[in-house]
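Q: Please find the sequence and the predicted model below.
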Amino acid sequence: MSSTKPYHVEEYPWNTSLFGCFDDFKSCCLTFWCPCITFGRISEIVDKGATSCISNGAIFALLYHLNTCVCLYSCSYRTKMRRELRLKQDPCNDCLVHYFCMHCALCQEYRELKSRGINLEKGWEGNASQYREVAMAPKVEGGMKR
């Protein structure tokens, strides 16, 4: 009888630490003053343009200002991003990271996407067009002849 091992996907470390906010001072300030913008930009990229930065940012802002568990909403995107990029769950569970260190978590996610060449200010469409490979027909000089 053979034993089957469960399929394990190798996970990689984050490019920056959770507390490396000052590695990118601009995104640190943005996240401190307007976490809804940071979250909106991250979520649009993670959702691959299926949702907009504005709508997700507005939901985040509403939950944030109503003092509800905004961390449950934001941690779901950390989990989605981490799985897509095959990142380790570090230093602990995604929801705990967002509950205790939400601003640091958002900064880390923002820096991770930037380190992978994504310009979060451009949104999904601005980045997707950069990586799309479109096969175009070669240009025919002088038109087509029979």
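A: That came through, no problem.
Q: Please make it C-alpha for all contacts and neighbour counts, starting now.
A: Will do.
Q: Am I right that residue 57 is in a helix?
A: Yes - with DSSP: H, G, I helix; E, B strand; the rest coil as the criterion, residue 57 is part of a helix.
Q: Count the neighbours of it for me.
A: Residues lying near residue 57 (other Cα atoms under 10 Å) number 22.
Q: In addition, the following structure is provided for comparison:
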Amino acid sequence: MEQQAAPAGGEWKNHLCGCFNNFQICMTAFILPFVTFGTTAENVGEGHCILCAAAYFVPGLNCYEWLKIRGKIREMKGIEGSTGMDCLTIMFLPFCALVQEAQEVDPLSAPSAMSMGRN
């Protein structure tokens, strides 16, 4: 199968501080961040949800995996950024980064016909 090239210069669907754009993801990330982490990892093909959720509790491994996941999301969606910026975002705004990533790859957050503008 051929992979399609991601569009260059894209942006995140949700701003870093757009935590409440999807209240369910926001509350899950607040109460059970390891579940959100594992689900996001599985959604981008970085591993099984349960194993990645367990990796959330292993210092060092969690940072490595998180950087891989965020980088993969940027690559898949053609979002501008760098590993350095990803690292700073994860270090200083971990909750916001977790929610932003989950919203970006959540299959239920995909635009639908109901959300399209009408003429």
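A: All right, it came through fine. Computed from a predicted structure; not experimentally measured.
Q: For the most centrally placed residue in the second structure, give its distance to residue 43 of the second structure.
A: By Cα atoms, centre = their mean, the second structure has its centre lying nearest to residue 101, at 1.6 Å. Going from residue 101 of the second structure to residue 43 of the second structure by Cα to Cα, to the nearest Å gives 10 Å.
Q: Show me what residue 11 of the second structure lines up with in the first structure.
A: The equivalent of residue 11 of the second structure in the first structure is residue 13 (alignment by TM-score structural alignment).
Q: Same question for residue 53 of the second structure.
A: So, by TM-score structural alignment, residue 53 of the second structure is matched to residue 57.
Q: Just give the closest residue to that match, not the sequence neighbours.
A: Excluding the flanking residues, the one nearest residue 57 of the first structure by Cα to Cα, 6 or more residues apart in numbering is residue 40, at 4.2 Å.
Q: quick one: the strand or helix carrying the one you found aligns where in the second structure?
A: If you go by DSSP states H and E, residue 40 of the first structure is part of helix 35-46. Helix 35-46 of the first structure corresponds to residues 33-44 in the second structure, going by TM-score structural alignment.
Q: where's that stretch relative to the chain centroid, distance-wise?
A: 8 Å (Cα atoms, centre = their mean, to the nearest Å).
Q: What of stretch 86-101 of the first structure?
A: Distance of stretch 86-101 of the first structure from the chain centroid (Cα atoms, centre = their mean) equals 14 Å.
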